[in-house]
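J.: What follows is a predicted protein model with its sequence.
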Amino acid sequence: MTDSDIVSEFEDLYTPAIADVLHEYGYEEQTIDPQITPLEDGMSILGTAFPIVGRPNRSVDADEVLERFLEMHEDVPEGGVMIYDTNDTTSAHLGELEVTSLQPEGVAGAVIDGGVRDTSVIRERGFPVFNRYTSPVDCIFRWELLDWNTEAVVGGVRVSPGDVVVGDGDGVVVVPEEVAADVAADAHEMASSEDAVRSALEDGVEATEAYEQHGTF
């Protein structure tokens, strides 16, 4: 099964079911810090992780930082989710021009433990972004892009290139690549069981009886 095939298995799944299955697998810390939220209500995100790491640095050469950003952008694969470990609380790490260049290339969105700006344009474009804060301040003058497509810790979760990133109104979950196919299959089973419980409850079946019949609640 290819990476795109595995990602497609998550298209109809919601993050609570995925998080529950990951817990059963022993992966208990796969949900990104809940303060990292969608830029707009109703946004969702799905793709393979493309981790990005940086740090505050007010001694950077802005032209060099920009050149590294452009180099990094060229490496983001189609279907990739840019997932940032910024170590920063003051500036914006994604803006309108970046989105304008990345979106036509099939980049799936961004999850930023950091900031974003030009938010009205990004919303208009429908580019999925989950971020910690907004700021008008450009990071180019005060932030150093250290590395990309490498392991990172984002919002308290260790992320590796190729992991599956799923985000919706409940939060963002990172599924390790090595268990992604199995997690998707089990999450579909769980969702199907929950659908059956929901139908039973709507038909007036008592909660205890519904649980006994379907083994979930």
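T.: Looks like it came in fine.
J.: CA atoms for contacts and neighbours, from now on please.
T.: OK.
J.: and the lengthiest helix in the chain, which residues are buried?
T.: The longest helix of the chain (DSSP state H) is helix 180-202. Neighbour-count burial for helix 180-202, counted by 16 or more other Cα atoms under 10 Å, picks out 180-181, 183-184, 186-188, 190-191, 193-194, 196-198, 200-201.
J.: quick one: Val166 from Gly109, how far?
T.: Counting by Cα to Cα, to the nearest Å, the gap from Val166 to Gly109 is 11 Å.
J.: Report the set of residues contacting both of the two.
T.: Contact criterion Cα atoms under 8 Å, 6 or more residues apart in numbering; residues shared by Val166 and Gly109: Ile45, Leu46.
J.: Show me what the helix or strand where Ile83 lies is packed up against.
T.: Element membership for Ile83, per DSSP states H and E: strand 80-85. Secondary-structure packing of strand 80-85 (3 or more Cα pairs under 8 Å, 6 or more residues apart in numbering; DSSP states H and E): strand 45-56, strand 109-116, strand 152-154.
J.: this is the other structure I want to compare:
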Amino acid sequence: MGAPHGRKPVPVSSQVIERLKNISSGTLTTQLFKHGLKQCFLVGLKPLNPNCAKFAGEAYTMRFIPTREDIDTYATLTPFSNPDNLQWDAVDQIGPGQVLVIDSRNDTRAASAGNMLLTHMMIKGVAGVVTDGSLRDGQEISRMAIPAYAREVTASTRLSYHHAADLQVPISCAEVAVYPGDIIVGDGDGITVIPRHLAAQLADDGEKQDAFEAYLAMRMAAGEKLYGLYPPNDQTRADYQAWIKQGSDPARAVDIRAEKISG
């Protein structure tokens, strides 16, 4: 596993990953910023199926380089493992709960994968597929029960512009560094990359932030003034603690806010 700077991989439990799945990208990026990580959000990537966009899992990385005509031919697509077609090896090797993260160099001219490969991974229990390029078979993928994020949809085959050069190495995706084993979280708004040594801390702090901000949003929706409420001052924080001690459920704040906004 490609831990940065020789750092030993830190175990991350399935419970922590499931908790991160339910934390918003805005909260995750705020918490990462507190740890000095300025940009861990993959800007511009959208889910092909908005109804199947929420996920979290460990990164399994694949790196593309530009294709070369004497290597990337139709004959490369053989019914057996082929050193010139590592993409098939990746799809075969990736395990349940992992996320295939593809460095397509932000090049959308050819597909990074399509319906057949995503179907195979979906049945295996792969958590999601992320590329900073394109996917093909967009209509089919938009109805599939596997989260799939990309910049665009194109019909052009990968062999037109992409050669799979490496698996399970550090990559760039949407100009963000992704290491094998990083925790990848999608929430419908986009993709956040979490260094695995911070995963448990972000699960704890992120849940607290989401609960507190639901309370703040509830009060904001009631028409309160901005300053002192957001960002919260000491009095607002004290009010929140008193609200919790009264037995109020932070989840109820989300419902109340939704009721006020919808009228």
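T.: Great, that's in hand. Here the structure is a predicted model, which means the values were calculated and not measured.
J.: quick revisit: need the contact partners of the longest helix of the first structure.
T.: For helix 180-202 of the first structure, contacts defined as Cα under 8 Å, 6+ apart pick out 6, 9-10, 13, 17-18, 21-22, 163-164, 175, 207, 210-211, 214-217.
J.: Give the aligned equivalent of Val126 of the second structure in the first structure.
T.: Here Val126 of the second structure is matched to Val107 in the first structure, going by TM-score structural alignment.
J.: so what's its match up against?
T.: The contact partners of Val107 of the first structure, by Cα under 8 Å, 6+ apart, come to Val76, Pro77, Glu78, Gly79, Gly80, Val81.
J.: which stretches of the first structure form helices?
T.: For the first structure, applying DSSP H gives helices covering 3-8, 15-24, 62-75, 96-102, 119-125, 180-202, 207-214.
J.: Include distance to Leu46 of the first structure when you put these into JSON lines, please.
T.: Shown next, in JSON lines, are those (distance: least, Cα to Cα, whole Å):
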{"stretch": "helix 3-8", "distance to Leu46 of the first structure": "7"}
{"stretch": "helix 15-24", "distance to Leu46 of the first structure": "11"}
{"stretch": "helix 62-75", "distance to Leu46 of the first structure": "18"}
{"stretch": "helix 96-102", "distance to Leu46 of the first structure": "15"}
{"stretch": "helix 119-125", "distance to Leu46 of the first structure": "17"}
{"stretch": "helix 180-202", "distance to Leu46 of the first structure": "13"}
{"stretch": "helix 207-214", "distance to Leu46 of the first structure": "29"}
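J.: Of all the ones you listed, which one is nearest Asn87 of the first structure?
T.: helix 62-75 (16.1 Å; Cα to Cα).
J.: any idea how far the residue lying closest to Gly228 of the second structure once chain neighbours are set aside lies from Gly206 of the second structure?
T.: Leaving out its chain neighbours, the residue that sits closest to Gly228 of the second structure by Cα to Cα, 6 or more residues apart in numbering is Thr236, at 7.0 Å. Distance of Thr236 of the second structure to Gly206 of the second structure, given as Cα to Cα: 19 Å.
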